[in-house]
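# pasting the structure only:
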């Protein structure tokens, strides 16, 4: 039985990278060169995404200025919650997912911040829980180096448990607001976490009732075994990097099985790999757009950036040859998920370096083509149990998102793969049903 026969449809979020997912987006004639600090641009993106009936907008974040990056393009700058709150004010349906680190934030403050966003948006907020892998971030919060991964994930597990306890501290009927009796809230229905763990001690509770969706959506961007485990225990949706269908299928089954082992219904966690999308009226139109963007960055610069990302000296790489076999295990991308996905692609296809770069440089799967081309690829991964939906990366904002909404989304709707109208009022309701694998 196909997913569509069971009435299942794709989830689609749009990942708002500064200016766009293509590194030359800020220089494009279709782009906004200073848009990464322009609140009105984010509001425009939110409106376009809502017009396309997408599930949510998503904001990643960084806690350090990456070395050398700012010279050639923008990076994350404004606080994600500030951006999302501004988008909430001009939209009614689009979900609002922001990133915050469990390694460098305080759980009580984070719980209040995201629950505040959830109330402000009428139940549309989500928290992407990360542990931060960039070593330089640590020195913006003290004089100690980044803790080892095992420490960061142990802290994160405790952090998430505490945040959930704070979000659920008020019973649904704790807020009375009875003007006749003068009873505003029932203290007996408010539970303090009184939490004493290995990393945190919090008396609590929050001074906020539960939100319209109960609590914000929990999202995790995990590729490592530790990240997958955290997601399987707590997440409602999971963002990941996959470059091949076989790799995506392995990951998908692993997450669903881990969720089942924790006693969860595997259908309550949506697996959403990233996809970098350039869509045109035709395949030729889309590739002309992609090539125009690529040409804004000299080949030598693209090769140098690719070498730095995968951790191989540039002198060992040739544009027209595959990565030498003896460097197969040398990939040092900070993110375990990106590195493992890249190895899958490199081992499976052994493409020349230039083609790897053309396909996005091993970050996310790059799709370039007509609405039919894009829909065919997304549908294949959906039907073949490689994804419950996608975290879409758009080449250039805002024009590239308009193309996706006006060209690709109608084709997905025509196939019955995506909604035509919003049927649920909260983000959590929208994510309530995802795929379930057989035992």
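Nice, thanks for sending it over. All of these numbers come straight from a predicted model, not from anything done at the bench.
# can we go C-alpha only for contacts and neighbour counts from here?
OK.
# check which element follows the helix or strand hosting residue 117 along the chain.
Per DSSP states H and E: residue 117 is located in helix 107-120. Going down the chain from helix 107-120, the next helix or strand is strand 125-130, by DSSP H and E.
# list the buried residues of the following helix or strand past that next one.
Later in the chain than strand 125-130, the nearest helix or strand by DSSP H and E is helix 149-167. Neighbour-count burial for helix 149-167, counted by 16 or more other C-alpha atoms under 10 Å, picks out 152-160, 162-167.
# please enumerate the helices of the stretch 1-150 of the chain.
Using DSSP state H, counting those that start in this stretch, the helices of the stretch 1-150 of the chain run over 39-51, 80-88, 107-120, 149-167.
# so for residue 301, which of those helices sits nearest?
helix 39-51 (28.4 Å; C-alpha to C-alpha).
# same for that closest one, what does it pack against?
strand 56-59, helix 80-88, helix 399-403 (3 or more C-alpha pairs under 8 Å, 6 or more residues apart in numbering; DSSP states H and E).
# here's the one I want to compare it with:
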């Protein structure tokens, strides 16, 4: 009899938690964005719960609107994760770096170095977002059209991965008799001449710890994004609020991986974000969320909802349904944004949500919210896993660190008791723990 499918779990690392008001309930909130001790505590707690990886999103050095209302993402992901690597032994460390700006050789060295420092636990989350604050901080005037964006990203990732292969571990011979440290004949120097990037030579660090490439992750929902992600990524981060949406995406990317790129679809993991709020009883979980929601600045996040829907905030009545006839759902220049908007509208219609309910379930969490006991949350998660909606979940913790402790001390044991989550790490590498250690380079 086959073993039940094991659940993959990661956490989204934010100093205070994903809830917009979580920082208001924590001591010394003015230092939380840069307090290394807080991040170390989070990482160690997550590893105690045998979580697969820590996912660190990033604003690329520029302040966005969120930063004016809550603690922001301040520290460079790779620097922070390198520090966390010295306090952990098993958990994966996922650094978010864009594949549109900067230099591919710098990224290749950065992630390969993190992989060595962490002894095989580094991952690159490849992103292609073009937010206004990102464009401004990099000195760019306007966003690229969708097709041009992915053409540029294709070249960027091609150079990074070729550079990772350019200095094989076998080339470091350290031959004392011949006074040869690196054997030139075993190198694979690159000579890439693209429309957007050029690179020639050999990277000055081996590909990754143990000669394996670092793990690649990617997020996106458009057709171009799915083609790009299924070619390059080992795991896809997604955002789905309904199971049919998730099942459609899951089927699409697994089929693309097999038919277009000739990959084993079982080795491409699909990991949607989810926002759990746990309590020892359902009433306790509901109250926990309500206590945080009560501290929200609803007018501010109403503005965020208006931006997401591309409507004027003045037409949003929090006590009424969304103004569906005013919400534009076509914009060929920004397909990812339109897909997110369409999903939100579909969910709001299906559940007849008011604008306030949409705020509290979509804008404040960003991902599907599950409120309940460990048993109820486990039931929900396993239903998605067992009906081909995903392979695991990237958790958005409502508030650190007690929300993470609930995950580690309540939900993980429930999944373990059902035989669906590890009781010890299988490996000291991220690839090994994800079950993709035997994947061929792609």
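Everything's here; your move. Everything quoted here is computed from the prediction, not taken from an experiment.
# format the helices of the stretch 1-150 of structure 1 as TSV; extra columns: distance to residue 98 of structure 1.
Converted to TSV, those look like this (distance: least, C-alpha to C-alpha, whole Å):
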stretch	distance to residue 98 of structure 1
helix 39-51	13
helix 80-88	6
helix 107-120	9
helix 149-167	15
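# ok, which of the ones you listed comes nearest residue 294 of structure 1?
Each of the helices of the stretch 1-150 of structure 1 has some distance to residue 294 of structure 1 by C-alpha to C-alpha; the shortest is helix 39-51, at 23.2 Å.
# from the rest of the structure, what touches that closest one?
Contact with helix 39-51 of structure 1 is made by 14, 35, 56-57, 83, 86-87, 90-91, 93-94, 397-398, 401-402, 405, as judged by C-alpha atoms under 8 Å, 6 or more residues apart in numbering.
# just stretch 148-160 of structure 1 next, same as before
Here stretch 148-160 of structure 1 makes contact (C-alpha under 8 Å, 6+ apart) with 102-103, 107, 130-131, 197-200, 226-227, 230, 234.
# give the aligned range of that stretch in structure 2.
Here stretch 148-160 of structure 1 aligns to structure 2 at residues 145-157, judged by TM-score structural alignment.
# could you pull out the strands for structure 1?
11-15, 56-59, 95-101, 125-130, 175-178, 183-185, 195-196, 201-202, 217-221, 237-240, 270-279, 365-369, 389-394 (DSSP state E).
# matching residues in structure 2 for the second one?
So the one you mean is strand 56-59 of structure 1. Strand 56-59 of structure 1 maps onto residues 53-56 of structure 2, going by TM-score structural alignment.
# give me the mean deviation of that stretch from structure 1.
With mean C-alpha distance after the TM-score superposition for structure 1, stretch 53-56 of structure 2 departs from structure 1 by a mean of 0.4 Å once superposed.
# contacts for that stretch?
Counting by C-alpha under 8 Å, 6+ apart, 9-14, 43, 77, 91-96, 394, 430 sit against stretch 53-56 of structure 2.
# for those residues, work out which two are farthest apart.
Pairwise across the contacts of stretch 53-56 of structure 2, and taking C-alpha to C-alpha, the largest span is found between 14 and 430, at 20.6 Å.
# so what's whatever residue of structure 2 lines up with residue 96 of structure 1 up against?
Here residue 96 of structure 1 is matched to residue 93 in structure 2, going by TM-score structural alignment. When contacts are counted by C-alpha under 8 Å, 6+ apart, residue 93 of structure 2 touches 53, 54, 55, 56, 81, 85, 121, 122, 123.
# ok, and the residues you listed in structure 1?
Among the contacts of residue 93 of structure 2, the contacts conserved in structure 1 (both residues aligned by TM-score structural alignment, their matches' C-alpha atoms under 8 Å) are 53, 54, 55, 81, 85, 121, 122, 123.
# now, among those, which is nearest to residue 4 of structure 2?
residue 53 (21.2 Å).
# next one: that closest one from residue 158 of structure 2, what distance?
Per C-alpha to C-alpha, to the nearest Å, residue 53 of structure 2 is found 25 Å from residue 158 of structure 2.
# one more: residue 341 of structure 2?
31 Å.
# look up how far residue 354 of structure 2 lies from residue 316 of structure 2.
Counting by C-alpha to C-alpha, the gap from residue 316 of structure 2 to residue 354 of structure 2 is 10 Å.
# so which of the kept ones among the contacts of residue 93 of structure 2 is the most crowded?
residue 122 (35 neighbours; other C-alpha atoms under 10 Å).
# now do the same for that one: its match in structure 1.
Alignment note: residue 122 of structure 2 maps to residue 125 in structure 1; criterion TM-score structural alignment.
# contacts only, for its match.
95, 96, 97, 98, 114, 115, 117, 118, 216, 217, 427.
# can you list which of those residues carry over to structure 2?
Of the contacts of residue 125 of structure 1, the ones still in contact in structure 2 (both residues aligned by TM-score structural alignment, their matches' C-alpha under 8 Å) are 95, 96, 97, 98, 114, 115, 117, 118, 216, 217, 427.
# turn these into a markdown table, including distance to residue 276 of structure 1.
A markdown table is the format used below for those (distance: C-alpha to C-alpha, whole Å):
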| residue | distance to residue 276 of structure 1 |
| --- | --- |
| 95 | 20 |
| 96 | 20 |
| 97 | 18 |
| 98 | 19 |
| 114 | 28 |
| 115 | 30 |
| 117 | 28 |
| 118 | 28 |
| 216 | 26 |
| 217 | 24 |
| 427 | 23 |
